[in-house]
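Peer 1: Make a model of this:
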Amino acid sequence: MPTRIHVWSDYVCPFCLIADELIDRAIDGRSDVEVVHHPHELRPYPTPTLRPEDAYLPDIWQRVVYPMARRYGVAMSLPTVSPQPYTGPAFRGAQFAADHGVGDAYHRRLMSAFFQEDLDIGDRGVLARLAAEIGLDGTAYSAALDQPEYAERHRRASAESAQADIAVVPTILIGARRIEGVAAEGVIRRALDEAGA
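Peer 2: Sure, this is the predicted structure:
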């Protein structure tokens, strides 16, 4: 049975993209590891989302995000989408993607779309196009965004996040090791070794 890396993230969290990249590097060549993505909306509707023209986002990107991205060699830029999108619909779509065996590909496609291509992942047309790019039926995907089943599954996943006391994204759980924030490749590998021992 593979060792699981559980990752709680939000599609509008730049640190989550960096964490995804470092996890991918740490598990490269290891067939005994499975990554499981869990949703944690930083600002669920109707909480106002952030605006890139306000002071906070440019400041935190210049001081923290860009230096970290350069250190780890992850290409990304502050999206211009304003205000930043709500990610509830994208997470409902993630449940549909998981049903069709492409949950991980969907997760990575949305992260790269927002932080590397400046696409509005709150726009349903954009979401359907991205879903089609990874092999999903765009029409069925769009329909799933409105189906109560997927809304309920996302609600349950969000409740599980709250029960797990997730307050920071990314939060990474490997065995008994809980890491809040970005973890370097070596930290992830050691945690995997400990979990497998």
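
Peer 1: contacts and neighbour counts: CA atoms only from here.
Peer 2: Noted.

Peer 1: Where do the strands of this protein begin and end?
Peer 2: Listed in chain order, the strands of the chain (DSSP state E) span 3-9, 33-39, 171-174, 177-180.

Peer 1: can you list those in JSON lines and add mean neighbour count and distance to residue 78?
Peer 2: Compiled in JSON lines, the strands of the chain are given as follows (neighbours: other C-alpha atoms under 10 Å; distance: least, C-alpha to C-alpha, whole Å):
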{"stretch": "strand 3-9", "mean neighbour count": "21", "distance to residue 78": "17"}
{"stretch": "strand 33-39", "mean neighbour count": "18", "distance to residue 78": "21"}
{"stretch": "strand 171-174", "mean neighbour count": "22", "distance to residue 78": "21"}
{"stretch": "strand 177-180", "mean neighbour count": "16", "distance to residue 78": "22"}
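
Peer 1: looking at the ones you listed, which is closest to residue 107?
Peer 2: Within the strands of the chain, the stretch nearest residue 107 is strand 33-39; the backing value is 7.8 Å (C-alpha to C-alpha).

Peer 1: now for that closest one, which elements pack on it?
Peer 2: Using 3 or more C-alpha pairs under 8 Å, 6 or more residues apart in numbering; DSSP states H and E as the contact test, the elements touching strand 33-39 are strand 3-9, helix 103-117, helix 148-163.

Peer 1: I have a second one here; can you model it like the first so I can compare?
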Amino acid sequence: MKIQIWSDVMCPFCYIGKRRFEQALHHFEHKDEVEVEWKSFQLNPNLVTDPTININQYLADIKGITIDHAKQLNDHVTQMAAEAGLTYDFNKAIVANSFDAHRFAHLAKQHGLGAEAEEVLFKAYFTEGKNIADHETLAELGESIGLDKDEVAHTLKGNKYAINVNQDIAQAQQLGVRGVPFFVMDMKYAVSGAQPVDAFTQTLEKAYSEWAAGKPAKLDIVEGDSCEVGGNC
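Peer 2: Just a heads-up that it's a prediction; the model follows:
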């Protein structure tokens, strides 16, 4: 059974949702029959990378709220992340356009390292304060998961995999995806947002039972905490 996950590197709920989904999948009886594919999505495709912008200021600007309110929201998400076993450090986070990070992820997917790429990208952005738009940084991340550093650098110099990123985004639009993370199981059931582990477990079981029985697909969506297009989380 195939599970496709649309996400953006700079989406805080995507990393949380990833970890909760992994917890559900780890205990899923039929996990060996599940194939997971990560898909690209951009919350703010026009964002200009600027390491001088504080993440709280960025959130305040896109939501039209005060910096104090933005900090409170980020503190709340940091607590959610901690409960999922993740460490967020928004004081170090660098506001960056994620397009090249997605191209990097597609390169990694070609080498069977798609999941590993997503993990190091999320950790680099939310925990380590690295610039995920910087090509040297991405080359180093690639090397850390087993990719050839020179191949990563060469790939990012051109436009390779740009069409793959755009195809993923177009497919998401066709499905009516308005925010991420967005988990699609057997093109039949969708979990939108960082749902509790139990929600992932229930949807996994339902999707698998119908997949195993060969029932036709009809997309049914379960909603949860997510980030919307425009970067609004």
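
Peer 1: Can you lay out the strands of the first structure as JSON lines showing distance to residue 15 of the first structure?
Peer 2: Conversion of those to JSON lines gives the following (distance: least, C-alpha to C-alpha, whole Å):
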{"stretch": "strand 3-9", "distance to residue 15 of the first structure": "9"}
{"stretch": "strand 33-39", "distance to residue 15 of the first structure": "14"}
{"stretch": "strand 171-174", "distance to residue 15 of the first structure": "10"}
{"stretch": "strand 177-180", "distance to residue 15 of the first structure": "11"}
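
Peer 1: Looking at the ones you listed, spot the one closest to residue 133 of the first structure.
Peer 2: Nearest to residue 133 of the first structure among the strands of the first structure is strand 33-39; the distance by C-alpha to C-alpha comes to 19.7 Å.

Peer 1: Mind reading off the mean deviation between the closest one and the second structure?
Peer 2: Superposing on the second structure places strand 33-39 of the first structure at an average distance of 1.4 Å from its equivalents, by mean C-alpha distance after the TM-score superposition for the first structure.

Peer 1: Quick one: work out the angle between that strand and strand 3-9.
Peer 2: Here strand 33-39 of the first structure points in a direction 20 degrees away from that of strand 3-9 (axes from the mean of the first three to the mean of the last three C-alpha atoms, to 10 degrees).

Peer 1: tell me the helices in the second structure, going along the chain?
Peer 2: 12-26, 55-63, 67-83, 99-110, 114-126, 135-144, 149-157, 162-175, 197-213 (DSSP state H).

Peer 1: so which of these gets nearest residue 2 of the second structure?
Peer 2: The closest of the helices of the second structure to residue 2 of the second structure is helix 197-213. By C-alpha to C-alpha, the value is 9.6 Å.

Peer 1: how much space between residue 95 of the second structure and residue 22 of the second structure?
Peer 2: Distance of residue 95 of the second structure to residue 22 of the second structure, computed by C-alpha to C-alpha, to the nearest Å: 26 Å.

Peer 1: scratch that, residue 71 of the second structure is what I was asking about
Peer 2: Distance from residue 71 of the second structure to residue 22 of the second structure, by C-alpha to C-alpha: 28 Å.

Peer 1: what number of residues lie near residue 73 of the first structure?
Peer 2: Counted by other C-alpha atoms under 10 Å, the residues lying close to residue 73 of the first structure total 12.

Peer 1: corresponding residue for it in the second structure?
Peer 2: Residue 73 of the first structure maps onto residue 85 in the second structure when the alignment is built from TM-score structural alignment.

Peer 1: mind listing what residue 157 of the first structure touches?
Peer 2: For residue 157 of the first structure, the contacting residues are 38-39, taking C-alpha atoms under 8 Å, 6 or more residues apart in numbering as the criterion.

Peer 1: now for it: what does it line up with in the second structure?
Peer 2: Under the alignment defined by TM-score structural alignment, residue 157 of the first structure corresponds to residue 168 in the second structure.

Peer 1: quick one, what contacts residue 158 of the second structure?
Peer 2: Taking C-alpha under 8 Å, 6+ apart, one finds nothing in contact with residue 158 of the second structure.

Peer 1: Can you give me the distance of it to residue 152 of the second structure?
Peer 2: For residue 158 of the second structure, the distance to residue 152 of the second structure (C-alpha to C-alpha) stands at 11 Å.

Peer 1: Next: residue 33 of the second structure.
Peer 2: Distance, residue 33 of the second structure to residue 152 of the second structure, using C-alpha to C-alpha: 31 Å.

Peer 1: which of these two has more neighbours?
Peer 2: In this view residue 33 of the second structure and residue 152 are compared by other C-alpha under 10 Å, and residue 152 has more residues nearby, 22 against 9.

Peer 1: Surely the more buried one is in contact with residue 103?
Peer 2: No: counting by C-alpha atoms under 8 Å, residue 152 of the second structure does not reach residue 103; the two are 9.7 Å apart.

Peer 1: Stretch 194-205 of the second structure: which residues count as buried?
Peer 2: Residues of stretch 194-205 of the second structure classed as buried: 194-197, 199-201, 203-204 (neighbour count, 16 or more other C-alpha atoms under 10 Å).

Peer 1: can you redo those residues as CSV with distance to residue 45 of the second structure?
Peer 2: Formatted as CSV, those follow (distance: C-alpha to C-alpha, whole Å):
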residue, distance to residue 45 of the second structure
194, 22
195, 25
196, 28
197, 30
199, 30
200, 29
201, 32
203, 31
204, 31
